[in-house]
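Student: can you look at this prediction? I've put the sequence above it.
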Amino acid sequence: MILQQEMRSPKRSKDKRSSILYNYYAGFSPEFVEDVVKRLEMNSDAVIMDPWNGSGTTTQVAMRMGYSAIGFDINPVMVIVAKARLLNCTSVVRKRVLDNLESLMKMGLDLQTNRLLDDPLESWLEPESAECFRNIERSIQLLLIGTKYDVIYNTKSLSHISHMASFFYLALFRTLRKFLTTYVSSNPTWIKIPSSKRARIHPSSNEVYEELQNQVYEMIDIVNFMGMDANRDNSQIIQIERASSESIPLPNSSIDLVVSSPPYCTRIDYAIATSPELALLGCSMEGEIKNLRDHMIGTPTIINERSEIRSEWGQTCKSFLRAVEMHSSKASKSYYYKYLIQYFDAIYRSLQEINRTLVESGYCVIVVQDSYYKDIHNDLPKIFCNMADSFGWTVLDRFDFHINRTMAGRNNRIRKYRSSSMATESVLLFKKEK
């Protein structure tokens, strides 16, 4: 019962959704991370990591509390979002933001550039509108990053992108999203591409710049509301970078605490969910986004049909997989079984990396959610505990939160197999023993 006393839920409360800089489906509340760190009484020199950093809640809270913070995400969009959250908005910085906004708008309007060949933004926008967004993006780079323009998506490391530059990239992400609401489907994690060029939209440059200005002012208000001011200690390590959880670029035994939530086993396509932002970073909506999807955990695409069930995954996982393989419904064996093996293989490899980077007696706090395949329960919390046991980790605590609304609940066909679409979100506290 180490964590449970006075612990706030990891779920973000509805009344605070309006204060979110970037509405990412995956994520937990800042209050939850703060409670975890306080409850575990971490030393002041502790290093906290999130290998699935997403929108950057763990790194933002850790930095605000004075700890060194390291976060990784394979999706460059989320790396930039997480960096933007770390902008230390003192009154001096707020003035710099507004000065930079004025300079960016002037530079973007003055730029005389050729259109980007096969600009992925033209998947949704008419060429003139795409060029307007691209010129603003070029201006962010020329004013806040470097002397020449680079396609950010093709850059392996994003360490050169400052919190200020990330803030303006996020403002541009939000501006683009404002114009693409018509393409958001009933599934909030999926955005459609127009079936014909005639269906693309054509916001004017005045509309785009006006919306960009609105977004920057709104973001400043959100940052103020969130209390983002932080007094950085020179000894603090703050690193947010592009990397896979299956290959964490850190030395052995370098992390004291992991607080994270891996992609759930629900086939949410997080690459498609961020496809407009990826397009703004120069990611092709054909080959390059397919490659990113293939390398993300939980992707609905099948890339490794040779994966095999490993004994380290535990009996619960093996029994679940065998039940799926034998299920009578269509594609159970030909697709879903392969998808699930691929998912568990990636999760186990990621836990191996977490184990490698954790110090002895280090802690790992993971938020996971169970799910169903048809009528078969996928007890993901128990499977994580079984996998952790293979490393010799100890389960110090677990507590559950029941969720009434899930993505599965949007699918009426589940009623054929079960009456409820409720799920259980579990907080698992592990300790790496000596």
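Tutor: Cool, got the structure. Residues are numbered from 1 along each chain as shown.

Student: only C-alpha atoms for contact and neighbour calcs from this point on.
Tutor: OK.

Student: which residues in this protein form helices?
Tutor: Using DSSP state H, the helices of the chain run over residues 30-39, 57-64, 76-84, 91-110, 127-144, 163-179, 205-226, 270-273, 275-280, 287-294, 315-325, 337-357, 380-389.

Student: which of the ones you listed is buried the deepest?
Tutor: Neighbour counts (mean count of other C-alpha atoms under 10 Å) averaged over each of the helices of the chain peak at helix 76-84, with a mean of 27.

Student: any idea how far that helix is from the middle of the chain?
Tutor: 8 Å (C-alpha atoms, centre = their mean, to the nearest Å).

Student: ok, back up a step: of the helices of the chain, which is nearest Val368?
Tutor: Nearest to Val368, of all those, is helix 380-389, at 6.1 Å by C-alpha to C-alpha.

Student: okay, now Arg413: neighbour count?
Tutor: A count of nearby residues for Arg413, using other C-alpha atoms under 10 Å, gives 11.

Student: before we move on, back to that, closest one to Asp256 among the helices of the chain?
Tutor: Comparing those under C-alpha to C-alpha, the one sitting nearest is helix 337-357, at 8.7 Å.

Student: I'd like to check what contacts that closest one. Which residues are they?
Tutor: Helix 337-357 has contacts (C-alpha atoms under 8 Å, 6 or more residues apart in numbering) with 51, 245-248, 250-255, 258, 262, 265, 297-302, 304-305, 307-309, 313, 321, 324-325, 387-388, 391, 432.

Student: closest to Pro194 out of the helices of the chain?
Tutor: helix 275-280 (12.5 Å).

Student: about what we covered before: filter the contacts of helix 337-357 down to the buried ones and hand me the ChimeraX line.
Tutor: Here is the ChimeraX command that selects the buried residues among the contacts of helix 337-357 (16 or more other C-alpha atoms under 10 Å):
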select :51,245,246,248,254,255,258,262,265,297,298,299,300,301,302,309,313,321,324,325,387,388,432
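
Student: putting a second one here so we can go through both:
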Amino acid sequence: MVKMFIRDYPERTGVILDPFAGAGTTLFSAQECGFDSIGIELLPVGEFAVRARQAVGRLSFGELREAASHLGRISFEASPIDEAHSFKHLTITRDAFPEENERKLNAFLTYVNERVEPEDVRVVLIFAAFSILEQISYTRKDGQFLRWDRRSGRVGATYHKGRVLAFEDALFEKLDRILADIRGRGGAAARGASEGTTMELRRGSCFEILPTMPDGSVDLVISSPPYCNRYDYTRTYALELAFLGVGNGAVMELRQSLLSCTVENREKIDRIRQVYVEGDRLDAFEDAGRAFRSSKALHEVLAILEEYHGQRKLNNPGIYRMVRNYFYEHSFVIFEMARLLKEGGRIYYVNDNVRYAGEAVPVDLILSEFAEAAGLTVETIYALPGGKGNSSQQMGRHGRCEVRKCVYCWEK
């Protein structure tokens, strides 16, 4: 889909921006289509995925196959473990693995970090282990949180996820798949990359990075922001964050730096305002805030949610605050994207509408209002023919009443 949007753009070269870069779908698609790209990503999970894919692109099939074959002759049950390379648990990940799997994971990490060269091979092997954490654990990603299997011994865990794969089974299945992907691309995974293109990934918050970028510096923006759906990415990816060495305090800071999409997010408007003060751009801060305050559709929704909050109809008291902050913060993102676009540039934005206590929140129309206030034209809102049903918490009372899943196309 990303390549389709790029190829629909009249210019054949330029710069593509993704302010919520994730694992780099837009960045790698841009590279294959001959465009330079800039990505912004807050979570180390996405950054590591991008780094691993770049490493795969520099490797030959033979190099990685030889490394994987050598691993197959090692007994991780008996290999030494260095605590410096071991999995560092967060409070919320303790007891996630069967003891045997955790022991083998730590032996694997010790071996690869101390014995494997070159670095690109080491990165890809570590990425393979990074990719199987859920399969070898007592957990399953379930939207807003990790669901725990009762075999973990966690208090209140009643779920049974079925088979937990042995470490070696999961690891070599993943490596086989990586090797098949490389061979299917004719050698290197980045074989389709155009010569001379640049890809830059900037780690941090888009609220702090976007305002520092020059006017009219990008041709296209193609992105999918966090949805207004209560998903806490720092909990969903807790195992992966722990694997990468992110500590408890850093996880909490990441959670509060994300675009507000979970009830645990605190208001960050003072923090955003400070960025504009430091950049001597208070007028731009006021413009974005004015778009938020003037949206009649948004404030109609907020008034209903506030009423439901008072009547205790919302299944979490933080939902009203989360929805309000989601749109307030989003107004700054949209105004910055509009400023960065060249004349004739486009934004493709993938997002879902949501529903709380039966009240539909038309995210697509509200964000498109912000885009118009920022000087953009709403060209099209593409809606999937099949929408998204209610969450399980709302299904009993409101039934399967779908909301739109959309891609917005805005043009400057």
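Tutor: Okay, I see it. Predicted model only: the values in this text are computed from it and were never measured.

Student: turn the helices of the first structure into JSON lines, including distance to Val368 of the first structure.
Tutor: Listed next are the helices of the first structure as JSON lines, based on distance: least, C-alpha to C-alpha, whole Å:
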{"stretch": "helix 30-39", "distance to Val368 of the first structure": "14"}
{"stretch": "helix 57-64", "distance to Val368 of the first structure": "15"}
{"stretch": "helix 76-84", "distance to Val368 of the first structure": "20"}
{"stretch": "helix 91-110", "distance to Val368 of the first structure": "37"}
{"stretch": "helix 127-144", "distance to Val368 of the first structure": "36"}
{"stretch": "helix 163-179", "distance to Val368 of the first structure": "27"}
{"stretch": "helix 205-226", "distance to Val368 of the first structure": "25"}
{"stretch": "helix 270-273", "distance to Val368 of the first structure": "16"}
{"stretch": "helix 275-280", "distance to Val368 of the first structure": "25"}
{"stretch": "helix 287-294", "distance to Val368 of the first structure": "21"}
{"stretch": "helix 315-325", "distance to Val368 of the first structure": "15"}
{"stretch": "helix 337-357", "distance to Val368 of the first structure": "12"}
{"stretch": "helix 380-389", "distance to Val368 of the first structure": "6"}
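
Student: Leu116 of the first structure is nearest to which of those helices?
Tutor: helix 127-144 (7.8 Å).

Student: quick one: average offset of that closest one versus the second structure, please.
Tutor: Superposing on the second structure and averaging over aligned pairs (mean C-alpha distance after the TM-score superposition for the first structure), helix 127-144 of the first structure comes out at 4.4 Å.

Student: give me the distance from that helix to the chain's centre.
Tutor: Here helix 127-144 of the first structure is found 24 Å from its chain centre; the criterion is C-alpha atoms, centre = their mean.

Student: still on that earlier bit, sort out for me which of the contacts of helix 337-357 of the first structure are in strands.
Tutor: Cross-referencing the contacts of helix 337-357 of the first structure against strands under DSSP state E gives 255, 258, 432.

Student: ok, the last one - contacts?
Tutor: The neighbourhood of Lys432 of the first structure, defined by C-alpha under 8 Å, 6+ apart, consists of 355, 358-364, 391-394.

Student: for Glu425 of the first structure, see how far away the most centrally placed residue in the first structure is.
Tutor: What sits nearest the mean C-alpha location of the first structure, by C-alpha atoms, centre = their mean, is Gly54, with 2.3 Å. Taken as C-alpha to C-alpha, to the nearest Å, the spacing of Gly54 of the first structure relative to Glu425 of the first structure amounts to 18 Å.

Student: list the contacts for Asn101 of the second structure?
Tutor: Counting by C-alpha under 8 Å, 6+ apart, the residues that Asn101 of the second structure touches are 136-137, 166-167.

Student: so among the contacts of Lys432 of the first structure, which ones count as buried?
Tutor: Using 16+ other C-alpha under 10 Å, the buried members of those are 355, 358-360, 362-364, 393-394.

Student: can you flag which of those belong to strands?
Tutor: Those of these lying in strands (DSSP E): 358-360, 362-364, 393-394.

Student: would JSON lines of the residues you listed with distance to Thr90 of the first structure be doable?
Tutor: Shown next, in JSON lines, are these (distance: C-alpha to C-alpha, whole Å):
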{"residue": "Leu358", "distance to Thr90 of the first structure": "34"}
{"residue": "Val359", "distance to Thr90 of the first structure": "35"}
{"residue": "Glu360", "distance to Thr90 of the first structure": "38"}
{"residue": "Gly362", "distance to Thr90 of the first structure": "34"}
{"residue": "Tyr363", "distance to Thr90 of the first structure": "33"}
{"residue": "Cys364", "distance to Thr90 of the first structure": "33"}
{"residue": "Trp393", "distance to Thr90 of the first structure": "42"}
{"residue": "Thr394", "distance to Thr90 of the first structure": "42"}
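
Student: and the residues you listed, which is closest to Pro127 of the first structure?
Tutor: Once C-alpha to C-alpha is applied, the member of those that ends up nearest Pro127 of the first structure is Cys364, at 47.6 Å.
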